[in-house]
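Chemist: this is a predicted model, with the sequence first.
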Amino acid sequence: RADSPLDKRVSTVGKVHPHVEVKITDPETGKMCPIGIMGELCTRGYSVMLGYWENEQGTAAAIDKNGWMHTGDIAVMDEDGYVNIVGRIKDMIVRGGENVYPREIEEYLMANDAIEAVQVTGVPDPRFGEEIVAWVSLKDGAILTEEEVKAFCKDKIAHYKVPRYIRFSEDFPMTVTGKVQKFKMREISIKELGLKEQNTA
């Protein structure tokens, strides 16, 4: 919206449109999250699809009985009603019972002058369930060690969000349309680190 403050226009996806409803819910309980707490972005209204064409199963998974579409996006709403999308549920890492959203770590690491690009994903861990691996691409001529990346994070982000593994790479696995394939990054990391998938039940 043109009347929104500049900082809100560049750092959020804005406010909900007229005649459309939005709520942020806990993905596990379905309960609405308080202002400032991250959860799944759900929306309902005239602009929301009725369902997937000839795909009842997909429709049932995305739209609940009350007409709310569950977007799969992790978002947070501020006290002024502006929404910021911070990641995808499918990318979420659960480390020692703590939910970790890769985008948070990626955005923080991008503040390092030596880093050109970064992608974060989870890998299995026998103690914590999952651990964090950061794939880091450095700028031309830049030098950065694994220890320096971790030191950059220490005491600046929560200790459980500090990547345990750092993998330096010039490029990342991509689709033909240029979308990062995090599942392939996970597969490659598991193989290179000699890890095994953990049984969850």
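Modeler: Yep, that arrived.

Chemist: please make it C-alpha for all contacts and neighbour counts, starting now.
Modeler: Will do.

Chemist: regarding stretch 35-51, how distant is the last residue from the first?
Modeler: Across its full length, stretch 35-51 reaches 29 Å end to end, with Cα to Cα, to the nearest Å as the criterion.

Chemist: got another, please set it beside the one above:
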Amino acid sequence: MAGSPCPDEVMRKVIDTMNMEDVTICYGMTETSPVSMQTRPDDDLSLRVSTVGRPSPHAEIKITDPATGETLPIGSAGELCTRGYLVMQGYWDQDEKTAEVLGDDGWMRTGDVARMDDNGYVQVTGRMKDMVIRGGENIYPREIEEFLYTHPDILDAQVIGVPDERYGEELMAWVQLRKGAEKLTAEALREFALGSLAKFKIPRYVHVVEEFPTTVTGKVRKVEMRETSVELLEQGDVIDDYRAASV
């Protein structure tokens, strides 16, 4: 599961079905050598499946306002930053790119959205670059993807934003279905989500696929998914749209 966020539901199944009771989650990136936080086997189950734990020894973590760089209060969502011996010195011969993520004070900007609780446990809620702005509302796909994993017919799900004339962006869910599952419609997914997700967070479009486009290391390529989605929407009647079903 390395390289991508692990949904809560998947972690619970790893523990229950694969009998890996002591499995933990760690967080990091290549630029941080790579792990800067981790849960412990003796942490409560809820913490081990929903957080990436607390900072590693001699590492610092803070949550900041991405616009101002100011440290935010406990419980607030913002950009996750880390500092310590584990942080890289910089990108090779790329001073400008280094300056974008690494400050003179040693703090590394990860580009991830997260919040920290009173005990120092951090929950990663999404990527800043994946944020969808729908009608002025900031939406992080990670929250919706976590919910979609609770659907009995969905094996895997990815949520992206696509252009929309009225709202600026609309939500689209790419889903992989379990073997034997019936076709999943956007209207059926909407009915499943009502009462659990805010209405503006329910994907308007559903695209059922066999697999997601990925990099050579297995990371999902959401940029490619967006490009493909725009092309499909331009063709018309290719993507399932719950609004079309209600007209």
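Modeler: Received it, and whenever you're ready, just let me know what you need. Note that this is a predicted model, so its numbers are computed, not measured.

Chemist: chain center to the longest helix seen in the second structure, what's the gap?
Modeler: Looking across the second structure with DSSP state H, the single longest helix is helix 222-235. Per Cα atoms, centre = their mean, to the nearest Å, the displacement of helix 222-235 of the second structure from the mean C-alpha position of its chain is 19 Å.

Chemist: how about stretch 2-11 of the first structure?
Modeler: Between the mean C-alpha location of stretch 2-11 of the first structure and the chain-wide mean there is a distance of 22 Å, by Cα atoms, centre = their mean.

Chemist: residues in contact with it?
Modeler: Residues from elsewhere that reach stretch 2-11 of the first structure (Cα atoms under 8 Å, 6 or more residues apart in numbering): 1, 14, 82, 84.

Chemist: go again using 10 Å as the cut-off
Modeler: The contact list for stretch 2-11 of the first structure (Cα atoms under 10 Å, 6 or more residues apart in numbering) reads 1, 14-15, 80, 82-85.

Chemist: most neighbours, which of the residues you listed?
Modeler: residue 83 (23 neighbours; other Cα atoms under 10 Å).

Chemist: map that residue across to the second structure for me.
Modeler: Residue 83 of the first structure is assigned residue 122 in the second structure as its aligned equivalent, the criterion being TM-score structural alignment.

Chemist: residue 7 of the first structure now?
Modeler: Pairing criterion TM-score structural alignment: the partner of residue 7 of the first structure within the second structure is identified as residue 46.

Chemist: residues contacting residue 96 of the first structure?
Modeler: By Cα under 10 Å, 6+ apart, the residues touching residue 96 of the first structure are 125, 127-131, 160.

Chemist: can you select the buried ones from these in ChimeraX?
Modeler: For selection in ChimeraX, the members of the contacts of residue 96 of the first structure meeting the burial criterion (16 or more other Cα atoms under 10 Å) are listed in this command:
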select :125,129,130,131
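
Chemist: now, the contacts of residue 96 of the first structure that are in strands?
Modeler: Secondary structure from DSSP state E places 125, 129-131 of those in strands.

Chemist: can you add distance to residue 174 of the first structure and give these back as CSV?
Modeler: Converted to CSV, those look like this (distance: Cα to Cα, whole Å):
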residue, distance to residue 174 of the first structure
125, 25
129, 26
130, 23
131, 22
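
Chemist: what's the burial count for residue 124 of the first structure?
Modeler: 21.

Chemist: ignore the last one, residue 133 of the first structure
Modeler: By the criterion of other Cα under 10 Å, residue 133 of the first structure has 22 neighbours.

Chemist: could you look up the SS state of it?
Modeler: For residue 133 of the first structure, the reduced secondary structure class is strand; criterion used: DSSP: H, G, I helix; E, B strand; the rest coil.

Chemist: counterpart of it over in the second structure?
Modeler: Under the alignment (TM-score structural alignment), residue 133 of the first structure maps onto residue 172.

Chemist: nearest residue to that match other than its sequence neighbours?
Modeler: Of all residues not flanking residue 172 of the second structure in the chain, residue 205 sits nearest, at 4.5 Å (Cα to Cα, 6 or more residues apart in numbering).

Chemist: residues in contact with that neighbour?
Modeler: The neighbours of residue 205 of the second structure, taking Cα under 10 Å, 6+ apart as the test, are 159-162, 170-174, 185-187, 189-190, 229, 233, 239-244.

Chemist: if any of these are buried, put those into a ChimeraX selection.
Modeler: Typed into ChimeraX, the line below selects the buried ones among the contacts of residue 205 of the second structure, using 16+ other Cα under 10 Å:
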select :159,160,161,162,170,171,172,173,174,185,186,187,189,190,229,233,239,240,241,242
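
Chemist: just the element for the aligned partner of residue 123 of the first structure in the second structure, please.
Modeler: Structural correspondence for residue 123 of the first structure with respect to the second structure (TM-score structural alignment): residue 162. Using DSSP states H and E, residue 162 of the second structure falls within strand 154-164.
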